[in-house]
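>>> Give me a model of this one.
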Amino acid sequence: MKDKLQDIIDYLLSVVEDPFPRYILKKEILKETPTTEDINAIHMSKWYKQLADEQWEDGTWGRFHSQDSKAAIKQKFVTTENALGRARQLSLTRVAPIQQVMTSTATRGQMALIMYRLLRK
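Purely as a prediction, here's the structure:
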């Protein structure tokens, strides 16, 4: 069984060109620490760029919750909740630059203010 699994892993690593499936395979399945090369590759991918390009200066992607998604600006991720869900699907952690901005915003207490403003409306 192990040989068959290793054959599948070797095959995927040899044919998959998109950096995110390779990154997820290494990180989540093989439990390897991503290399600098892996991280640089995902930062150049269209999936990462979608998240990074739409992230606001305050670290969010606009409104927080999906029940509050009537944003004035059209964007791929209509809420921060959606964007964080995508980041999780891509196996991004708090060390990814887009997550660091979000985390630092939240730890400075600004997320509480954002949540308060959203709940007031």
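>>> can we go C-alpha only for contacts and neighbour counts from here?
Fine.
>>> Name the next helix or strand following the longest helix along the chain along the chain.
Longest helix of the chain, by residue count under DSSP state H: helix 2-15. Downstream of helix 2-15, the next assigned helix or strand under DSSP states H and E is helix 19-24.
>>> please give me the structure for this one as well, since I'd like to look at both together:
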Amino acid sequence: MATVEELIKANIEPIPKYRLMRDVLKLKTDNIELIDAKSEVLQTKWVKEIVNLQWDDGSWGQFHSMSQLSSSVMTTEYALRRLLILGLDKNDEPIKKAFEYMEKYLLRELDLRDYKEKNTIGIY
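Sure thing, here's the model as predicted:
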């Protein structure tokens, strides 16, 4: 069975390589090999596809996946989950922008685009 180090030296895809280096070997964030691996992750089609769908305000349109009106539209919740799985973190620009969007919502500077249920007080 191959060790983690052997896997990393092999020509494996950028995302698993980076995740092994960061999450299993726990390399320090200033490690040049880890930095290079992260740069490769940011250039993958998987990350680019999600980042290209991000709106200027930092969201991906609707916030909650369960509130989604169309199954073909990516929500902010889903995009953030996918970016985290792909290896991005709070220091990466797309996630920073999404955090700023969420902060504005919490400060009541904007409203979410999600479907709003009608008030059904008194109906049980």
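>>> just to revisit the earlier point, now do the longest helix of the first structure: everything it contacts.
residue 22 (Cα atoms under 8 Å, 6 or more residues apart in numbering).
>>> same deal with stretch 86-98 of the first structure?
In contact with stretch 86-98 of the first structure (Cα under 8 Å, 6+ apart) are residues 20, 24, 28, 51, 52, 55, 59, 99, 100, 103.
>>> nearest to residue 82 of the first structure, of these?
residue 51 (10.2 Å; Cα to Cα).
>>> what's the counterpart of the closest one in the second structure?
Taking TM-score structural alignment, the alignment pairs residue 51 of the first structure with residue 50 from the second structure.
>>> how far away is its match from residue 58 of the second structure?
12 Å (Cα to Cα, to the nearest Å).
>>> Which residue would you name as the spatial centre of the second structure?
Centroid check for the second structure by Cα atoms, centre = their mean gives residue 83 as the closest residue, at 2.4 Å.
>>> That one corresponds to which position in the first structure?
Looks like residue 83 of the second structure aligns to residue 87 there (TM-score structural alignment).
>>> now swap in residue 101 of the second structure and tell me
By TM-score structural alignment, residue 101 of the second structure lines up with residue 105.
>>> Now, of the contacts of stretch 86-98 of the first structure, which are buried?
If you count burial by 16 or more other Cα atoms under 10 Å, the buried members of those come out as 20, 24, 51, 52, 55, 59, 99, 103.
>>> Next up, identify which helix or strand the fourth one is on.
With the criterion set as DSSP H and E, the secondary-structure element containing residue 52 of the first structure is helix 46-54.
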